[in-house]
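# Here's a sequence, model it:
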Amino acid sequence: MYDAVADPYCYPGSTVLKNLLDLRDQVVLDRYEAEITSDRAREPFPEGKVSPALYCAFHRHLFQDVYAWAGEYRTVRIAKGGNPFCFPEHIAVQVQRLFADLEQQQFLRSLSIEAFAVKGAHFLSELNAIHPFREGNGRTQLAFFAFLAERAGHPLRRQGFDPAQMLAAMITSFSGDEIPLQSVIRDLVSK
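Below you'll find the model as predicted:
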């Protein structure tokens, strides 16, 4: 659960996010969200030029059945475990900067597996620190990174993917250590 202050995304007096089905029970909302985003993940994702707009389209694709604000940058400050993510007033600029850097790196194409793991881990780590959406950042990051990896010639293997290992590596990268995330990516790249 996120730490947030005066959160207009939540129902008054609760930490449950306002949603399209008006579900007020967190367990029920979590179950519905997991099911529907899993279904959406099996559908074709939006195509186009790798850009912040495409990244937002990925989030909208996954969460369109759950939240009215799917695909839109958050407008509140949030943190996890007391660690703040990018302040909302800086999200657009930081996402633009990150994607400009990705474009300058030719979207991670023509790299060895090792270089792809290093640069891919840095991209994911930075994207996670920005955390542009109120909810659904992790799922969107993974879906988009799989798309990016495919386009870069390093498709990810789905078998053997360990969500707990990925989460732990993402958390570690937030404090500046990208090595575990590099390892996870290296293991996921098809050989």
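# Please make it C-alpha for all contacts and neighbour counts, starting now.
Noted.
# ok, Phe107 - contacts?
50, 148, 152 (C-alpha atoms under 8 Å, 6 or more residues apart in numbering).
# From the centroid of this protein, which residue is nearest?
Geometric centre of the chain, nearest residue: Gln141, 2.6 Å, by C-alpha atoms, centre = their mean.
# so how far is Phe123 from that residue?
10 Å (C-alpha to C-alpha, to the nearest Å).
# And Ile91, by the same measure?
With C-alpha to C-alpha as the criterion, Ile91 and Phe123 are 15 Å apart.
# And for Ala143?
For Ala143, the distance to Phe123 - C-alpha to C-alpha - is 14 Å.
# can you check Asp39 too?
26 Å.
# more crowded one of those two?
Phe123 (19 against 11; other C-alpha atoms under 10 Å).
# which other helices and strands contact the host helix or strand of the more buried one?
Here Phe123, judged by DSSP states H and E, is contained in helix 113-130. Counting by 3 or more C-alpha pairs under 8 Å, 6 or more residues apart in numbering; DSSP states H and E, the packing neighbours recorded for helix 113-130 are helix 88-104, helix 137-151, helix 163-174, helix 179-188.
# angle of the shortest one against helix 163-174?
Taking axes from the mean of the first three to the mean of the last three C-alpha atoms, to 10 degrees, helix 179-188 and helix 163-174 form an angle of 140 degrees between their directions.
# One more sequence to fold, the one below, so I can look at both together:
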Amino acid sequence: MDDLEAAEREITASTVTRVHYTAPPYSLENMKQLHRQLFSDLYEWAGEIRTVDISKGGTRFCTCARIEAEALKIFTKLQEVDWLRKQDKDSFCGLLAEYYCELNMIHPFREGNGRVQRIFFEHLALSAGYELDWENISQEEWIQANIDGVDVNYGPMKKIFNRIVTS
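I've put the predicted structure just below:
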């Protein structure tokens, strides 16, 4: 872990306590607000959509010109399925995995996407009557599930969510 990553973790560990649950409807604006709350002490651009294209490893994330349009598609689909409410656990986990992977590919911020996404999905789960317990996921398993999601293979992510989702 480099110095910047260590500083991010230390600062967000204290700022995360300022984040309060938000009920649906959700949008990219909610994610921008979460990002601002978490990272405003660290980055002057906290809460702003990135203006550069980025990649990590062999994965190229959504081009910055398409972030808002692609995010709108995902949030519209989530709204159409009533924010995943009224789903049994298995269906909920399958849909959660799909939307997590899709939103991860958008990667709207230069840094901090993972933390914002986890908090957003905690809110989404709470609104549907579930909770997420992130404790028992190895970094290797999590990274691989996200890589698999790039190839629209949501099975590994669903397996993780089946394990960490509680009602």
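# can you pick the most crowded of the contacts of Phe107 of the first structure?
Most surrounded of those: other C-alpha under 10 Å gives Leu148, at 19 neighbours.
# That one -> the second structure?
Mapped onto the second structure by TM-score structural alignment, Leu148 of the first structure lines up with Leu124.
# if I look at its match, how far off is Asn113 of the second structure?
16 Å.
# ok, now Thr17 of the second structure?
Distance from Thr17 of the second structure to Asn113 of the second structure, by C-alpha to C-alpha: 18 Å.
# With neighbour numbers in mind, choose between the two.
Asn113 (16 against 10).
# What residue in the first structure is paired with the more buried one?
Under the alignment defined by TM-score structural alignment, Asn113 of the second structure corresponds to Asn137 in the first structure.
# next one: Cys62 of the second structure
Checking TM-score structural alignment: Cys62 of the second structure goes with Cys86.
# my guess is that match meets Ala129, correct?
Yes - counting by C-alpha atoms under 8 Å, Cys86 of the first structure touches Ala129, with 6.4 Å between them.
# between these two, what contacts are shared?
Contacts common to Cys86 of the first structure and Ala129, judged by C-alpha under 8 Å, 6+ apart, are absent.
# which residues touch Gly82 of the first structure?
Asp3.
# Quick check: chain neighbours aside, which residue is closest to the match of Asn113 of the second structure?
His131 (6.0 Å; C-alpha to C-alpha, 6 or more residues apart in numbering).
# what do you get for Gln33 of the second structure?
Gly47 (5.9 Å).
# what residue of the first structure takes the place of the one you found?
Checking TM-score structural alignment: Gly47 of the second structure goes with Gly71.
# To what extent is its match buried, counted in neighbours?
Using other C-alpha under 10 Å, the number of residues around Gly71 of the first structure comes to 24.
# That one looks like it's in a strand, true?
No - the assignment for Gly71 of the first structure is coil, going by DSSP: H, G, I helix; E, B strand; the rest coil, so no strand is present there.
# Verify the stated contact: it with Asp65.
No - judged on C-alpha under 8 Å, Gly71 of the first structure makes no contact with Asp65 at a distance of 11.6 Å.
# my read is Gly48 of the first structure is in a helix, agree?
No - looking at Gly48 of the first structure with three-state DSSP, it is coil, so not inside a helix.
# by how many degrees do the helix or strand harbouring Ile36 of the first structure and helix 137-151 diverge?
Assigned by DSSP H and E, Ile36 of the first structure belongs to helix 26-41. For helix 26-41 of the first structure against helix 137-151, the angle by the same axes, to 10 degrees is 10 degrees.
# after superposition, how close is the next helix-or-strand element following helix 26-41 of the first structure to the second structure?
Per DSSP H and E, the first helix or strand lying C-terminal to helix 26-41 of the first structure is helix 52-63. In the superposition against the second structure, helix 52-63 of the first structure averages 1.1 Å from its aligned positions (mean C-alpha distance after the TM-score superposition for the first structure).
# Show me what helix 52-63 of the first structure is packed up against.
By 3+ C-alpha pairs under 8 Å, 6+ apart, helix 52-63 of the first structure packs against helix 26-41, helix 88-104, helix 137-151.
# The longest one packs against which elements?
I take that to be helix 88-104 of the first structure. helix 52-63, helix 113-130.
# Give the buried residues for the following helix or strand past the shortest one.
Same thing as helix 52-63 of the first structure. Moving toward the C-terminus from helix 52-63 of the first structure, the next helix or strand (DSSP H and E) is strand 78-80. Residues of strand 78-80 of the first structure classed as buried by neighbour count (16 or more other C-alpha atoms under 10 Å): 78-79.
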